[in-house]
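Enquirer: Provide a 3D model corresponding to the input given below.
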Amino acid sequence: MASINLTELPTTGSTLFQDSESFLNELNNIDAISINGGNDYSSSTNAVLAYGIKGLEFGAITFGIDAIGHLVKSFSDAGY
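Expert: As a prediction, the model looks like this:
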């Protein structure tokens, strides 16, 4: 049976943290707290996006109600 022995396994990107000029050494507590992954927008942008989402929800609900109305009308016109 074959076996593979690894003596040294370098991790990808480990050189970014071994350098003396690493970006992690330059972060202070305020900078570290403010990093949140990039999914948070400003409050005004959040408000605009919320209105946009509500508008799309309103359109989808209106389309659904209209489709149900057409379906009901097609059954009532056919005499079922």
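
Enquirer: contacts and neighbour counts: CA atoms only from here.
Expert: OK.

Enquirer: those helices in this protein, which residues are they?
Expert: Under the criterion DSSP state H, the chain contains helices at 15-18, 23-26, 29-34, 43-78.

Enquirer: Now tabulate those helices in JSON lines and tack on mean neighbour count.
Expert: Converted to JSON lines, the helices of the chain look like this (neighbours: other Cα atoms under 10 Å):
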{"stretch": "helix 15-18", "mean neighbour count": "11"}
{"stretch": "helix 23-26", "mean neighbour count": "10"}
{"stretch": "helix 29-34", "mean neighbour count": "9"}
{"stretch": "helix 43-78", "mean neighbour count": "11"}
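
Enquirer: structure for this one too, so we can compare:
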Amino acid sequence: MMLLRRITQHIKNQNWFAVFLDFVIVVAGVFIGIQVANWNELKKEQQLEKQYIQNIISDLDDQLASINDQKVIETQFL
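Expert: This next block holds a predicted model:
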């Protein structure tokens, strides 16, 4: 019974504003951490997209050069 009374007294004496403030700070920290992780992931995806576009442009340039070379060869034989 003494233990229960001590626990009850401790809960009554607790500064609940400080507990709430600590809770808000932890939640805000987790939220900011998640937002930073999402922002970083988006940045990585945008860089990957840019690399894909550059690769497509390079492939198209190579194909165009190949087509032009083939065109020159065909006109020489005609």
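
Enquirer: Report the mean deviation for stretch 63-78 of structure 1 after fitting onto structure 2.
Expert: Compared with structure 2 after the fit, stretch 63-78 of structure 1 shows a mean deviation of 0.5 Å (mean Cα distance after the TM-score superposition for structure 1).

Enquirer: swap in stretch 46-54 of structure 1?
Expert: Looks like 0.7 Å for stretch 46-54 of structure 1 (mean Cα distance after the TM-score superposition for structure 1).

Enquirer: quick one: that stretch aligns where in structure 2?
Expert: Per TM-score structural alignment, the counterpart of stretch 46-54 of structure 1 in structure 2 is residues 23-31.

Enquirer: starting at the chain centroid, how far to that stretch?
Expert: Distance of stretch 23-31 of structure 2 from the chain centroid (Cα atoms, centre = their mean, to the nearest Å) equals 19 Å.

Enquirer: And for stretch 55-69 of structure 1?
Expert: Using Cα atoms, centre = their mean, the offset of stretch 55-69 of structure 1 from its chain centre is 25 Å.

Enquirer: I would like the residues contacting it, please.
Expert: Stretch 55-69 of structure 1 is contacted from outside by no residue at all, using Cα atoms under 8 Å, 6 or more residues apart in numbering.

Enquirer: Could you rerun that using 10 Å?
Expert: 49-54, 70-74 (Cα atoms under 10 Å, 6 or more residues apart in numbering).

Enquirer: Can you lay out the residues you listed as JSON lines showing distance to residue 24 of structure 1?
Expert: Output for these, formatted as JSON lines (distance: Cα to Cα, whole Å):
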{"residue": "49", "distance to residue 24 of structure 1": "33"}
{"residue": "50", "distance to residue 24 of structure 1": "35"}
{"residue": "51", "distance to residue 24 of structure 1": "38"}
{"residue": "52", "distance to residue 24 of structure 1": "38"}
{"residue": "53", "distance to residue 24 of structure 1": "37"}
{"residue": "54", "distance to residue 24 of structure 1": "40"}
{"residue": "70", "distance to residue 24 of structure 1": "61"}
{"residue": "71", "distance to residue 24 of structure 1": "61"}
{"residue": "72", "distance to residue 24 of structure 1": "63"}
{"residue": "73", "distance to residue 24 of structure 1": "65"}
{"residue": "74", "distance to residue 24 of structure 1": "66"}
